[in-house]
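**Student:** For reference, the sequence and a predicted model appear below.
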Amino acid sequence: MNDEYVTGFRARLGLPSIIDVHTHFMPEQVLRKVWGYFDTSGPLLGHREWPITYRDEEQVRLKTLRGFGVSAFTSLVYPHRPDMAAWLNEWSADFAARTPDCLHTATFYPEHGVDSYVEAALAAGVRVFKVHVQVGHFHPGDPLLNEVWGMLQDSGTPIIIHCGSGPAAGEFTGPEPIAELLRRFPRLRLVIAHMGAPEYSQFLDLAADYDDVLFDTTMNFTDFFEAADPFPIHERARLRDFGDRILFGSDFPNIPYTYGHALQSLERLELGDDWLRRVCHGNAARVFALP
């Protein structure tokens, strides 16, 4: 699909802009390793071929995203081992400082010292955290994170968390660890990445119990995702019910299709223009206090 679709999509809906809460900007050496892993179709990807559509230099990627009419986005970084999160946060803080339309993003890992660098990130004005349970291979209820979850609950800072078992299950993925976490910290503002795929129904159940649980649409409903982890038809009504708690995410640049297809996949759900306006702009504008 030609990316001109994006321009027409915004015009049809009268959208002032798109807010994309799930985009990846990383240190160059880290991003190259991530892309290298995608090229191998490794086990964390379910051994699926996953070509990168927007494999460009950083400034080109920024120009592309802005060209789609995206007014705010994230620089989601995530560690896969100890002694990595703090310097990723330093990079993200610098990136946000030189990229005003990027929401200041940070991450964390269960390790000694995590309380200090999360507290420092909050003091520096971080807007959103990213946690990747599958890649990090840790239980979100790890005792080393107790103070962190408490701080984030008190601050109300959104946490975009990849905790579903797609595209490949991990030891700590799935709804049970998140349910356990929410029983202890019921006011956490978790944004369940990828709508919790493939455990869509269970994560929607959690949202019914916890008012601060949100979702992002990252890769959901696209042909690529529907082929492996289709969203259940019987849950379509709950997409409408939770229309104020679903935020648009794309996974740009690491997507095997065009940006326009991500939006067209939402439009073909036929949930209405108002739903699309809320998902693609209004909900995130409210959550992040953006125009």
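**Tutor:** Happy to help now that I have it.
**Student:** Please make it C-alpha for all contacts and neighbour counts, starting now.
**Tutor:** OK.
**Student:** And the helices in this protein, which stretches?
**Tutor:** For the chain, applying DSSP state H gives helices covering 4-13, 28-40, 58-67, 85-98, 114-123, 133-136, 146-155, 175-184, 200-209, 223-228, 236-241, 259-267, 273-277, 283-287.
**Student:** so which of these gets nearest residue 164?
**Tutor:** Set against residue 164 and scored by Cα to Cα, these come closest in helix 175-184, at 6.9 Å.
**Student:** Determine the angle, from 0 to 180 degrees, between the closest one and helix 146-155.
**Tutor:** 70 degrees (axes from the mean of the first three to the mean of the last three Cα atoms, to 10 degrees).
**Student:** I'd like to know which elements helix 175-184 is packed against.
**Tutor:** Applying 3 or more Cα pairs under 8 Å, 6 or more residues apart in numbering; DSSP states H and E, we find helix 175-184 packed against helix 200-209.
**Student:** Apply 10 Å and report the result again.
**Tutor:** helix 146-155, strand 190-192, helix 200-209 (3 or more Cα pairs under 10 Å, 6 or more residues apart in numbering; DSSP states H and E).
**Student:** Please verify my assumption that residue 89 contacts residue 117.
**Tutor:** Yes - using Cα atoms under 10 Å, residue 89 is in contact with residue 117, at 8.3 Å.
**Student:** Which of these two has more residues huddled nearby?
**Tutor:** residue 89 (24 against 19; other Cα atoms under 10 Å).
**Student:** Residue 77 versus that one, what's the distance?
**Tutor:** Using Cα to Cα, to the nearest Å, one obtains 8 Å as the distance from residue 89 to residue 77.
**Student:** shared neighbours of the two, which are they?
**Tutor:** 105-108, 129 (Cα atoms under 10 Å, 6 or more residues apart in numbering).
**Student:** got a winner among those for most neighbours?
**Tutor:** residue 106 (30 neighbours).
**Student:** Surely that one touches residue 78?
**Tutor:** Yes - assessed by Cα under 10 Å, residue 106 is found in contact with residue 78 at 8.3 Å.
**Student:** list residues touching both of those two?
**Tutor:** If you check residue 106 and residue 78 against Cα under 10 Å, 6+ apart, the residues they both contact are 85, 88-89, 129-131.
**Student:** Columns distance to residue 50 on top of these, output as JSON lines?
**Tutor:** Output for those, formatted as JSON lines (distance: Cα to Cα, whole Å):
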{"residue": "85", "distance to residue 50": "26"}
{"residue": "88", "distance to residue 50": "25"}
{"residue": "89", "distance to residue 50": "27"}
{"residue": "129", "distance to residue 50": "25"}
{"residue": "130", "distance to residue 50": "22"}
{"residue": "131", "distance to residue 50": "22"}
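**Student:** ok, second structure coming up, stack it against the first:
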Amino acid sequence: MEEEEGVTSSNQPDTRISSPFLWRGDSYPPILDSETPDHLERIRSLGIPYIFDIHTHFFPETVMKLIWRWFDNVNWAIGYRLPEKERVERLHHNGIERFTTLNYAHKIGMASSLNDWTYANFSNWKGAIPFGTFYPEEGVLTYVKKAVETYGFCGFKLHCEVSKLNLNRPELADTFEYLQKKQIPILIHTGTAPLPGEFTGIQFFQPFLETYPNLKVIVAHMGAHEISAYASLLATYPNLGLDTTMVFVDFLATGKAEDVDAAVSYLETYQDQIYFGSDFPNIPYNLNHPITRLLDLPMSDLAKQKILYQNAENLFFK
């Protein structure tokens, strides 16, 4: 694989050293893919035909570049700063044959156009599971229904920190009730990692879940920095799930090492409600890293099969 613009090489300093987010240990995992990622043979030996990544991002190019600029300002190296077509190729190169098209709005009038853009483009991304988004604004239920009933979207993404979104806003009640009735999943960044927001945290999420107890919800990053609080809800709410995005890796943006280590036991206990996520392409290491770290964790082969593949298959195709 050739090196991409903006990533480290042997004659470039590794900007990750200056990141305000901590790393585990004294060395950093490589950013570039290897020619043959070593996890491919391992997943085949477990009977996993391919990996289903429930947390991958697709934005219009102008928006994506603005997002990357924010990451650059905190020395968060983007491992896959590539044209869209090449990014999809890298997913397949790593055995990720199904993946979501997550994006989100941060202002009025943006969500519907993002949904239109996703619909117009997702068929170009082999293996893409189309996701929409929405925002508390006039007409929200109308364009959400269009995304489901006309566009055939399989889920939605919300980001409480970036969107400054309170899930309990009354303007969204009809939309959440509609999605609950239709059993359309929502993947929500509601935790306080890597940075807290005005409406992030379990104190906002739990009342929301109590209001819509049958809504299919997947909490991004396992709810970090409050993983135990979110995990404590899993037994009570069978439609609730957590994704592993950026949790069990050497980059500690989602919590201290001891907090991450303490969360390992949840993977076995709640193996039917945990989904693999990567945060591709906005990760400061290659895709092999989160997959290998997950495969190395002390849990059963069955749990690994469910988390890396089967749970997401069941969520969308059962």
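**Tutor:** Noted; the coordinates are in hand. Remember, it's a predicted structure, so these values are computed and weren't measured experimentally.
**Student:** Can you calculate the TM-score here?
**Tutor:** TM-score of the superposed chains, computed with TM-score structural alignment, normalised by the length of the first structure, equals 0.93; 283 aligned residues with a Cα RMSD of 1.6 Å.
**Student:** Of all the helices of the first structure, which one is nearest residue 51 of the first structure?
**Tutor:** Across the helices of the first structure, closest to residue 51 of the first structure is helix 28-40 (Cα to Cα), at 6.9 Å.
**Student:** Give me the buried positions along that closest one.
**Tutor:** Buried residues in helix 28-40 of the first structure, defined by neighbour count with 16 or more other Cα atoms under 10 Å: 35, 38.
**Student:** how about it, aligned to which bit of the second structure?
**Tutor:** On the basis of TM-score structural alignment, helix 28-40 of the first structure is assigned to residues 61-73 in the second structure.
**Student:** Stretch 112-123 of the first structure too?
**Tutor:** Aligned using TM-score structural alignment, stretch 112-123 of the first structure spans residues 138-149 in the second structure.
**Student:** what separates the matching stretch from the chain centre, distance-wise?
**Tutor:** 23 Å (Cα atoms, centre = their mean, to the nearest Å).
**Student:** one step back: so which of the shared contacts of residue 106 and residue 78 of the first structure would you say is closest to residue 24 of the first structure?
**Tutor:** Among those, and counting by Cα to Cα, the member closest to residue 24 of the first structure is residue 130, at 10.4 Å.
**Student:** count of neighbours near that closest one?
**Tutor:** Neighbour tally, residue 130 of the first structure, other Cα under 10 Å: 24.
**Student:** Alignment lookup: residue 228 of the second structure to the first structure.
**Tutor:** Match for residue 228 of the second structure (TM-score structural alignment): residue 201.
**Student:** Could I get the contacting residues of the spatially most central residue of the second structure?
**Tutor:** Central residue of the second structure (Cα atoms, centre = their mean): residue 55, 2.7 Å from the mean position. Going by Cα under 10 Å, 6+ apart, residue 55 of the second structure touches 99-102, 157, 187, 220-221, 243-245, 275-281.
**Student:** cool, residue 240 of the first structure as well?
**Tutor:** Counting by Cα under 10 Å, 6+ apart, residue 240 of the first structure has contacts 246, 271-272, 275.
**Student:** Using neighbour counts, trim those residues to the buried set.
**Tutor:** Restricting the contacts of residue 240 of the first structure to buried positions leaves 246, 275, with burial counted as 16+ other Cα under 10 Å.
**Student:** of all the contacts of residue 240 of the first structure, which two lie farthest apart?
**Tutor:** 246 and 272 (14.1 Å).
**Student:** Filter the contacts of residue 240 of the first structure by whether they're kept in the second structure.
**Tutor:** Of those, the contacts whose aligned counterparts also meet in the second structure (both residues aligned by TM-score structural alignment, their matches' Cα atoms under 10 Å) are 246, 271-272, 275.
**Student:** one step back: which neighbours do residue 89 and residue 117 of the first structure share?
**Tutor:** Common contact partners of residue 89 of the first structure and residue 117 (Cα under 10 Å, 6+ apart): 106-108.
**Student:** possible to save these as JSON lines with distance to residue 149 of the first structure?
**Tutor:** Formatted as JSON lines, those follow (distance: Cα to Cα, whole Å):
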{"residue": "106", "distance to residue 149 of the first structure": "14"}
{"residue": "107", "distance to residue 149 of the first structure": "12"}
{"residue": "108", "distance to residue 149 of the first structure": "11"}
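**Student:** Could you single out the nearest of the residues you listed to residue 235 of the first structure?
**Tutor:** residue 107 (31.2 Å).
**Student:** gap between the alignment partner in the first structure of residue 265 of the second structure and residue 231 of the first structure?
**Tutor:** Applying TM-score structural alignment, one finds that residue 265 of the second structure aligns to residue 237 in the first structure. Per Cα to Cα, residue 237 of the first structure is found 12 Å from residue 231 of the first structure.
**Student:** Those two: which is more packed in?
**Tutor:** Taking neighbours as other Cα under 10 Å, residue 237 of the first structure and residue 231 compare with residue 231 leading, 20 against 11.
**Student:** Just list the residues touching that one, thanks.
**Tutor:** Contacts of residue 231 of the first structure by Cα under 10 Å, 6+ apart are 195, 197-201, 220-222, 225.
**Student:** Please repeat the previous calculation with a cut-off of 7 Å.
**Tutor:** residue 221 (Cα atoms under 7 Å, 6 or more residues apart in numbering).
**Student:** about what we covered before: so which bits of the match of stretch 112-123 of the first structure are buried?
**Tutor:** In stretch 138-149 of the second structure, counting by 16+ other Cα under 10 Å, buried: 140-141, 143-148.
**Student:** now stretch 108-124 of the second structure
**Tutor:** Using 16+ other Cα under 10 Å as the test for burial, stretch 108-124 of the second structure gives 109, 111-112, 114-115, 118-119, 122.
**Student:** Closest one of those residues to residue 194 of the second structure?
**Tutor:** Of these, the one sitting nearest to residue 194 of the second structure (Cα to Cα) turns out to be residue 111, at 23.3 Å.
**Student:** Would you mind measuring from the residue lying closest to residue 2 of the first structure once chain neighbours are set aside to residue 228 of the first structure?
**Tutor:** The shortest distance from residue 2 of the first structure to any non-neighbouring residue, by Cα to Cα, 6 or more residues apart in numbering, is to residue 260 (6.9 Å). The gap separating residue 260 of the first structure from residue 228 of the first structure is 20 Å, by Cα to Cα.
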